[in-house]
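Undergrad: this is a predicted model, with the sequence first.
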Amino acid sequence: MGLHLVIGNKNYSSWSFRPWIAMTVAGIPFEETVVSLDDPDFKARVGQHSGTGKVPVLIDGEVRIWESLAILEYVAETHPEAELWPAGRAERAHARAVATEMHAGFAALRRALPMNMARPPAARPLGDEVRRDIVRIEAIWRTCRARFGEAAGGPFLFGRFGAADAMYAPVVSRFHTYAVEVGPEARRYMDAMMALPAWQAWTAAALREPWVLPHDEPDWPEVPRLAAT
């Protein structure tokens, strides 16, 4: 029996996006089940795999792993050939630190700029807390690229795409959707992320989804949409 990933809507579920893009870029085969976050049976359907009743959940035989970062760690252990974490101890420690910071932080940004991949890019007013989150995230990206990514010869945080990039993928999406102004280094990183075939596949699927969740639609009651491809 292979890996099975249970996720939420591709348009809205930032937590689901992380393990999905990591496993897809790494070429790790898995089946997926999408459960809309507003499905009346969501808790029951997801709860049979996870006591939290939340997505994502990775199923590997009798093993159940929930929480995006825990899934990434499990996949990195079971598929070392994917090299989801950098090989060097210092690089690996730094990657885990910034990934954990993303997992636990940036609440103001999450609240103000919900992931919505189908929304045409347009700016929103940003409060001071959100701007502080943006400044910190740009600093993380800039430091990772300068200390590790450039030396490794790849366009991602530590050179090649890895778990840390997967953790920041929803932020790249948010910065793009809400036309957040960033510096040239952050823009190059965002362009590299959004050029990934896996990114484009997820986006195309998100645009085809029929569900609309009002609390994740910042322009509600209007629901502007990019054209599906």
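TA: All right, it came through fine. Numbering: from 1, shown residues only.

Undergrad: for the rest of this, base every contact and every neighbour count on C-alpha atoms.
TA: OK.

Undergrad: surely Ala201 is in a helix?
TA: Yes - under DSSP: H, G, I helix; E, B strand; the rest coil, Ala201 sits within a helix.

Undergrad: and it, how many residues sit next to it?
TA: Ala201 is flanked by 12 other residues according to other CA atoms under 10 Å.

Undergrad: below is an additional structure, to be compared with the one above:
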Amino acid sequence: MSAKPTLVIGNKNYSSWSLRPWLLLRQFGVAFDEVKLPLDTPEFYARIKDYSPAGRVPVLIDGDAQVWDSLAICEYANDYFLEGRGWPAERTARGRARAISAEMHSGFSALRTHLPMNMCRQGPTPAIGADTAADIARIRAIWREARERHAARGPFLFGTFSIADAMYAPVASRFVSYTVELGAPERDYGDALFAVPALQEWLAEARTEPLAAEHEKTTP
């Protein structure tokens, strides 16, 4: 058995939930093996139960530990690989980072439905309904507030890269793919995320995957 953990993910172009823990592990230099299962294919349904009782990606296998769900994997990584460095060190910032990460994890259903992650998408901005616009406005407010508080510490939401940035990275990709109008603070934050070598690596690999139109509306 490999001494490294294994992260099972979906397509890099579409699987926003897979991106989150993958980016965290890569950014912090945690070595892991990767298993990629193509979404919505016979191969996926034939193999996913070997890894995840929930039947979904991502899932982390670390020895006899089996952890599914993006945020749960990030928390596991923070505990066992990062020595707590995945969250801000200061108590107030740490609590806020956890809160906005949980909000991303459980909310923004209109954004997920109407602007699914497709990192290689090119085209005009689609019509955006009121619910999706409200989600976008809330995310923009979260980003602006965090950057106003922590800009002196670095370019990410809480200065240095944290789990909160991993949770919002797929949203930043959506804003690029769908050419969503943003203010300067949000654009600058998105630029900082896309300058991260790990995210550039993910994007480069996404561009090598065969595109399938049916996936464009399946992976929030």
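TA: Sure, I can see it. For clarity, every value in this text was computed on a predicted model and none was experimentally measured.

Undergrad: list the buried residues in stretch 53-63 of structure 1.
TA: Buried residues in stretch 53-63 of structure 1, counted by 16 or more other CA atoms under 10 Å: 53-59.

Undergrad: what's the answer for stretch 30-46 of structure 1, then?
TA: 30, 35-37, 42-43, 46.

Undergrad: and which of these is nearest Glu217 of structure 1?
TA: Nearest to Glu217 of structure 1 among those: Leu37, at 13.5 Å, using CA to CA.

Undergrad: which residue is the nearest non-sequential neighbour of that closest one?
TA: Closest residue in space to Leu37 of structure 1, ignoring its immediate chain neighbours: Gly8 at 5.7 Å, by CA to CA, 6 or more residues apart in numbering.

Undergrad: so what does the one you found match up with in structure 2?
TA: Under the alignment (TM-score structural alignment), Gly8 of structure 1 pairs with Gly10 in structure 2.

Undergrad: quick one: that match from Pro185 of structure 2, how far?
TA: 31 Å (CA to CA, to the nearest Å).

Undergrad: neighbour count for these two, which is higher?
TA: Neighbour count, other CA under 10 Å: between Gly10 of structure 2 and Pro185, Gly10 has more, with 22 against 16.

Undergrad: among the buried residues of stretch 30-46 of structure 1, which two are most distant?
TA: Longest span within the buried residues of stretch 30-46 of structure 1, CA to CA: Phe30 and Lys43, 22.4 Å.

Undergrad: how far away is the residue nearest to Leu37 of structure 1 from Gly154 of structure 1?
TA: According to CA to CA, Gly8 of structure 1 stands 31 Å off from Gly154 of structure 1.

Undergrad: how about Trp66 of structure 1?
TA: The value you get for Trp66 of structure 1 to Gly154 of structure 1, if CA to CA is used, is 30 Å.

Undergrad: still on that earlier bit, any chance of the buried residues of stretch 53-63 of structure 1 in JSON lines, with secondary structure and distance to Val75 of structure 1 too?
TA: Converted to JSON lines, the buried residues of stretch 53-63 of structure 1 look like this (DSSP: H, G, I helix; E, B strand; the rest coil; distance: CA to CA, whole Å):
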{"residue": "Gly53", "secondary structure": "coil", "distance to Val75 of structure 1": "21"}
{"residue": "Lys54", "secondary structure": "coil", "distance to Val75 of structure 1": "19"}
{"residue": "Val55", "secondary structure": "coil", "distance to Val75 of structure 1": "16"}
{"residue": "Pro56", "secondary structure": "coil", "distance to Val75 of structure 1": "13"}
{"residue": "Val57", "secondary structure": "strand", "distance to Val75 of structure 1": "12"}
{"residue": "Leu58", "secondary structure": "strand", "distance to Val75 of structure 1": "9"}
{"residue": "Ile59", "secondary structure": "strand", "distance to Val75 of structure 1": "11"}
